[in-house]
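> quick check, what structure comes out for this input:
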Amino acid sequence: MNKQPVLQPVQSLNRRPQPNKLFRRIWKDRYLILIGLPGLLYFLIYRYAPMAGLYMAFIDFSPFQGIRGSPWVGLMHFRRIFEDPEILRVLWNTLTISFLQIAFAFPVPILLALMLNELRSQVYKRIIQSVVYLPHFLSWVVVIGICVVFLKGDGLINNLTQQWFGWDSVPYLTNPDYFKPIVVLQVIWKEAGWGTIIFLAALAGVNPQLYEAAVMDGANRFRQIWHITLPAIRSTIVILLILRLGSVLDSGFEQIFLMLNPFNMDTGNVLDTYVFHKGIQQSDYSFATAVGLFKGTVGLVLVVFANFLAKRFGEEGVY
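As a prediction, the model looks like this:
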């Protein structure tokens, strides 16, 4: 009995790799690529390219010897971070200010967005939005200048309290106890309105029929907010909270630096200003680079951990 030859499957010509397929897709999406190109270049130039300078954290950098001529010291500068007695106080100040901002400044845009969403007059709503957005476009130099005018010894606040209540002048700017509350209030005033944009965009996607059904069931305004509005923006809140945790060691250099003075240095000196004093004023570039790398590593770990917890609780997370 003759055996039939086994026929080998013939691959279709359409399955062959096409060298110009990638170029066709690029040409097809050329306008989308052009739109995203500035953002891509920004991250490549200002975010990824400077990472080459992290090599300085592992050498004893000297401007006269250069990066290649400076001796390799390994993890010596990272050991200095934990051996420096000042770093514990600076780290405590940084964490305290960051968690105060998360606890008090982070919920404010959510509450503001909920209140704006309840307004029925569109004209009044737009006026309020414009007013609360405006401080975001002011630089920290202007914000701190306004704060100094209001809170200095002979400023507006002290003059009003002396005239109305007969109180003594309060040194708001030099008393260390007032430093952290003032910093948090400044962040709320400057950024709360801008933060509402994301939450208002999320609220715009809520189905109006859900509110109509809730009204038919007898739910009042607070019940509608609790059972419809807040669950609709819960994933947005979680994502923004995860991203905020990634910058928990970044308290904002400009704001803190402009608020510091010899009287509140012990309370207000954070990692950003500490790196500035070490790296720029004392020319300890390698140690300042090591501290910056330490900040980035801690932020990455917090983002990964917070994203893991968010997924365990059924949320989408960042990735």
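> please count neighbours and contacts with C-alpha atoms only from this point.
Will do.
> could you list the residues in contact with stretch 140-151?
Counting contacts by C-alpha atoms under 8 Å, 6 or more residues apart in numbering, the residues outside stretch 140-151 that touch it are 155-158, 171-173, 186, 190, 254-255, 258-259.
> could you do stretch 61-75 as well?
Taking C-alpha under 8 Å, 6+ apart as the criterion, the residues outside stretch 61-75 that touch it are Met56, Ala57, Phe58, Ile59, Asp60, Tyr285, Ser286.
> pick out the most distant pair among the contacts of stretch 140-151.
Distance extremes for these: the farthest pair is Asn158 and Glu254 at 25.8 Å, using C-alpha to C-alpha.
> compare those two (neighbour count), which wins?
Applying other C-alpha atoms under 10 Å to Asn158 and Glu254 shows that Asn158 carries more neighbours, namely 21 against 14.
> here is a second sequence; please produce its structure as well for comparison:
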Amino acid sequence: MSKIKRRPAANAAGENKRPLLVSIYYYRGFYMMFLPVLVFAVIFHYLPMFGIRLAFYSYKGIKDPLFIGLANFEKMINMPGFWSAFGNTITLSVTKLLLNTFMGVVLSLMLNELRSLIFKKFSQTVVYLPHFMSWVVTASVFTLILSPTSAGLVNSILMKLGIVNDGIYFLGNQNWWRPIFYIINIWKDTGWGTIIFMATLSGISPELYEAASMDGAGRWNQMRYITLPGLSNTIITVLILNLAKVMNLFESVFVLQNDAVVQKADVLQTYIYTQTFNSGALPDYGYTTAVGLTSSLVGCFLVLICNKASHKVRGRGIV
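Okay, the predicted model is just below:
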């Protein structure tokens, strides 16, 4: 009877004790695949971090920077435009995040209830498509739809119904700009956000619904006691991850704002852009770097706070 040769356990354990250079050479194929990602991260994420030092310098034009300590931060605190942009950033970002998450959950629940697989796939495709439109195209489309003249679809309908006599300039009215901004963001991003929630719903065991149905639970009670608790961890995770981007609001605001609504629409990133390129004076890159650094620190603080709350609510966080 032939003996089966087994690999000695000592050799298998010995692989973990290879010298570092030998181990890298042994797995060289994996490191080669990882190398482009590493180079990209170093060039576009880590090297620019050295520019943070400009926040402590006065740097105008191409002359040598002058070290001024915390003077840029003192200037920032005393600038009314900064505080206005800061408040707008928090308000717009947090409201947009909550509305998009809520609508994403609602939409995913509605799609999950569809019985026709063909219609379900078609509906998913339709609600996902707006995500692939650039914000420039989206702004152009809604500018036409919301045009204050009779050529605008919304104003045309309102005039025909006799609700208004003159067209409303929705994107140029301080009272209307924010609601319109939220609606456009919901239309564009909600469908894409449902992908995560739909994946979670597909992972909920059908046996739970069957057991609940046998106990006499209707669709609403099944949704209340099975579906929503099953989604809770995913909802919290999505909120925490998106909080990291709260202070980075720029493109969607930049393409929709104008001088008439700048008081309600100016956010930190557009404030930095204006101070750098449209201030009418020689840009102070040190000051705008200080504003950007403050924005990043606030975003990091919000994520840590939300992660701490996650520890309290569900016993664990994601950081």
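> ok, the contacts of stretch 61-75 of structure 1 vs Gly296 of structure 1, which is closest?
Comparing the contacts of stretch 61-75 of structure 1 against Gly296 of structure 1 with C-alpha to C-alpha places Ala57 closest, at 12.9 Å.
> give the equivalent position in structure 2 for that closest one.
With the correspondence set by TM-score structural alignment, Ala57 of structure 1 lines up against Ala55 in structure 2.
> tell me the spacing between that match and Asn258 of structure 2.
In this view, Ala55 of structure 2 and Asn258 of structure 2 are 29 Å apart by C-alpha to C-alpha, to the nearest Å.
> ok, the two, which is more surrounded?
Taking neighbours as other C-alpha under 10 Å, Ala55 of structure 2 and Asn258 compare with Ala55 leading, 26 against 15.
> isn't the more buried one up against Met76?
No - if you go by C-alpha atoms under 8 Å, Ala55 of structure 2 and Met76 don't touch, sitting 11.0 Å apart.
> what touches both of those two?
Any residue near both Ala55 of structure 2 and Met76 by C-alpha under 8 Å, 6+ apart counts here, and that gives Tyr287, Ala290.
> count of neighbours near the aligned residue in structure 1 for Gly69 of structure 2?
With the correspondence set by TM-score structural alignment, Gly69 of structure 2 lines up against Gly74 in structure 1. The burial count assigned to Gly74 of structure 1 is 13, neighbours taken as other C-alpha under 10 Å.
> was I right about Gln129 of structure 1 contacting Gly193?
Yes - with contact taken as C-alpha under 8 Å, Gln129 of structure 1 and Gly193 are classed as touching, separated by 7.1 Å.
> more neighbours: which of these two?
Neighbour tally, Gln129 of structure 1 and Gly193, criterion other C-alpha under 10 Å: the higher count belongs to Gly193, 23 against 18.
> and for the counterpart of Asn78 of structure 2 in structure 1, the neighbour number?
Aligned against structure 1 by TM-score structural alignment, Asn78 of structure 2 finds its counterpart in Glu83. As a burial measure, Glu83 of structure 1 scores 11 neighbours (other C-alpha under 10 Å).
> okay, and Thr213 of structure 1 sits in which element?
Slight slip there: residue 213 of structure 1 is Ala, not Thr. Counting by DSSP states H and E, the element that carries Ala213 of structure 1 is helix 208-216.
> quick one: the residues in structure 2 that the helix or strand that that helix is followed by pairs up with.
Sequence-wise, the next helix or strand beyond helix 208-216 of structure 1 is helix 221-224, with elements assigned using DSSP H and E. Residues 219-222 of structure 2 are matched to helix 221-224 of structure 1 when aligned by TM-score structural alignment.
> show me the contact partners of the matching stretch.
Residues outside stretch 219-222 of structure 2 that contact it (C-alpha under 8 Å, 6+ apart): Tyr209, Ala212, Ser213.
> what subset of those is buried?
Of the members of these, the ones counted as buried by neighbours, 16 or more other C-alpha atoms under 10 Å, are Tyr209, Ala212.
> need the contacts of stretch 219-222 of structure 2 in JSON lines with distance to Val106 of structure 2, can you?
Conversion of those to JSON lines gives the following (distance: C-alpha to C-alpha, whole Å):
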{"residue": "Tyr209", "distance to Val106 of structure 2": "19"}
{"residue": "Ala212", "distance to Val106 of structure 2": "21"}
{"residue": "Ser213", "distance to Val106 of structure 2": "22"}
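> how about the match of helix 221-224 of structure 1: buried residues?
Across stretch 219-222 of structure 2, burial judged by 16+ other C-alpha under 10 Å covers Gln222.
> next one: stretch 69-82 of structure 1
By neighbour count, and taking 16+ other C-alpha under 10 Å as the criterion, the buried residues in stretch 69-82 of structure 1 are Ser70, Trp72, Met76, His77, Phe78, Ile81.
> roughly how far is that stretch from the heart of the chain?
Counting by C-alpha atoms, centre = their mean, to the nearest Å, stretch 69-82 of structure 1 is centred 29 Å from the centre of its parent chain.
> cool, stretch 106-117 of structure 1 as well?
In terms of C-alpha atoms, centre = their mean, the centre of stretch 106-117 of structure 1 is set 18 Å apart from its chain centre.
> spatially central residue in structure 1, please.
Central residue check for structure 1 by C-alpha atoms, centre = their mean: the C-alpha nearest the mean position is that of Arg244, 4.7 Å away.
> so what corresponds to that residue in structure 2?
Using TM-score structural alignment as the criterion, Arg244 of structure 1 maps onto Asn242 of structure 2.
> my guess is its match meets Val94, correct?
No - using C-alpha under 8 Å as the test, Asn242 of structure 2 is too far from Val94 to be in contact (9.6 Å).
> quick check: Val142 of structure 1 is in a strand.
No - following the definition DSSP: H, G, I helix; E, B strand; the rest coil, Val142 of structure 1 is helix and is not counted among the residues of a strand.
> what about the residue mapped onto it from structure 2, neighbour count?
Aligned by TM-score structural alignment, Val142 of structure 1 pairs with Val137 of structure 2. For Val137 of structure 2, the neighbour count with other C-alpha under 10 Å is 11.
> again, but for the one 5 residues further on
Phe142 of structure 2: 17 surrounding residues under other C-alpha under 10 Å.
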